[in-house]
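Trainee: dropping the sequence and predicted coords here.
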Amino acid sequence: MLFDAGTWSLITDVLAAVFILAGAFLTFAAGIGALRFPSLLARMHAVTKPQVLGLILLLIGLSLRVRSWSAVAMLALVVAFQLLTAPVGAHLVSRAGFRTGKVDESELQPNQMEPDDDEHTA
C-alpha cells in the first residue's frame, strides 16, 4: 500500500482545509461584490458565479472531512440542486429587474448577432 491510514487521513484533512478555505474566500468575495457593485446585473453576476463555486468547494471539503458515504451522497444532492436552481433564480431576478425598470438599458451592449431590419427588407 502506498500510504498508511494515518498519512491518508492527514492528506485528506489538508485537502479538505484547502477546499474549505477556497470556498469561504469565494463566498466572501460574492458578498463583497453584492455590496459594492453599482448595478443590478453586476450584483447578480457577483452573487451567482463565485457563490455557487464557493459552495461547491465548501461541500467538497466537507465531504473529504466527513468520509461517510451517506453524507457525501447528501452533499452531492445539495450540489446538484444548487447547480440547477442558482442560474434559474438569477435569471428570474434579473428578468424581473429588467421588466420593472431597475436595469439601466444605456449600460447594456447591443446584440451584435441580431440581423438589421434593412437587410431583411431588401
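Mentor: Arrived safely.
Trainee: rest of the way, CA atoms for contacts and neighbours
Mentor: Fine.
Trainee: pull the number of nearby residues for Ala73.
Mentor: The number of residues packed around Ala73, counting by other Cα atoms under 10 Å, is 12.
Trainee: with Ile60 instead?
Mentor: The number of residues near Ile60, taken as other Cα under 10 Å, comes to 21.
Trainee: comparison target below:
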Amino acid sequence: MSDFIVGPLPLWAEILAAVFTVLGAAFAAIGSFGLVRLPTFFHRIHAPTLGATLGVWCITLATIIYFSVQGANLFLHAVLIALFVALTAPVTTIFLMRAALFRERQKGRDIPPPT
C-alpha cells in the first residue's frame, strides 16, 4: 500500500473525482469518434485536439481533488502534465494543418474553398 493513501475519501470528494474522471474519458472518446467519423483531414484534426485537451483538464481536476483531500499535495505533477498537453496539442494541430494546407495547394486544389 502506498504511503500517500491515508484513508477513505469523503463522499463529496469521491463523487466529484468520479464525475471529472468520467467526463474526461467522455471528452477523449468523443474526440476519438470525431477522428473516425468526420470526412476530411481538415475536419478530423479538430476533434481529437479538443477532446484531448478537455479530457486532460477534467482528469487533472479529478486528480487535484483526490490528492488535495488525501493531503498528499502531489497534484503539481498532474497540473504540469495538463499544461504540457494544453500547450503542445494546439501547436501540433496548427503545424499539421499548415503542412496539409501546403500539400493541398501544391497539388493545385483550392483550399480553403472560396465562400
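Mentor: In hand now; what should we look at? Predicted model only: the values in this text are computed from it and were never measured.
Trainee: can you give me the TM-score here?
Mentor: Put the two chains on top of each other and the TM-score (TM-score structural alignment, normalised by the length of structure 2) is 0.78; 103 aligned residues with a Cα RMSD of 2.3 Å.
Trainee: need the helices for structure 2, in chain order.
Mentor: Remark: helices of structure 2, listed N- to C-terminal, are 11-37, 41-44, 46-70, 75-106; assignment by DSSP state H.
Trainee: near the residue nearest to Gly7 of structure 2 when sequence neighbours are not counted, how many other residues are there?
Mentor: Distances taken as Cα to Cα, 6 or more residues apart in numbering place Gln70 nearest to Gly7 of structure 2, at 7.4 Å, with adjacent residues excluded. For Gln70 of structure 2, the count of nearby residues is 18 (other Cα under 10 Å).
Trainee: re the thing from before, which of the helices of structure 2 sits most buried?
Mentor: Using mean count of other Cα atoms under 10 Å, the stretch among the helices of structure 2 with the largest mean neighbour count is helix 46-70, at a mean of 21.
Trainee: just put the helices of structure 2 in a markdown table and tack on distance to Pro113 of structure 2.
Mentor: Supplementary listing: the helices of structure 2 in a markdown table, determined by distance: least, Cα to Cα, whole Å:
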| stretch | distance to Pro113 of structure 2 |
| --- | --- |
| helix 11-37 | 21 |
| helix 41-44 | 12 |
| helix 46-70 | 18 |
| helix 75-106 | 11 |
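Trainee: closest one to Pro112 of structure 2 among those?
Mentor: helix 75-106 (8.2 Å; Cα to Cα).
Trainee: coming back round to it: closest one to Pro114 of structure 2 among the helices of structure 2?
Mentor: Taking the helices of structure 2 one by one with Cα to Cα, helix 75-106 is closest: 13.4 Å.
Trainee: helices or strands up against the closest one?
Mentor: Packing partners of helix 75-106 of structure 2 (3 or more Cα pairs under 8 Å, 6 or more residues apart in numbering; DSSP states H and E): helix 46-70.
Trainee: what angle do the helix it packs on and helix 75-106 make?
Mentor: 180 degrees (axes from the mean of the first three to the mean of the last three Cα atoms, to 10 degrees).
Trainee: what does helix 46-70 of structure 2 rub up against?
Mentor: The contact list for helix 46-70 of structure 2 (Cα atoms under 8 Å, 6 or more residues apart in numbering) reads 4-7, 9, 13-14, 16-21, 23-32, 34-35, 73-75, 78-79, 82, 85-86, 89-90, 93.
Trainee: 6 Å instead, please
Mentor: When contacts are defined by Cα atoms under 6 Å, 6 or more residues apart in numbering, helix 46-70 of structure 2 is touched by residues 17, 20-21, 24, 27-28, 31-32, 34, 73, 75, 78, 82, 86.
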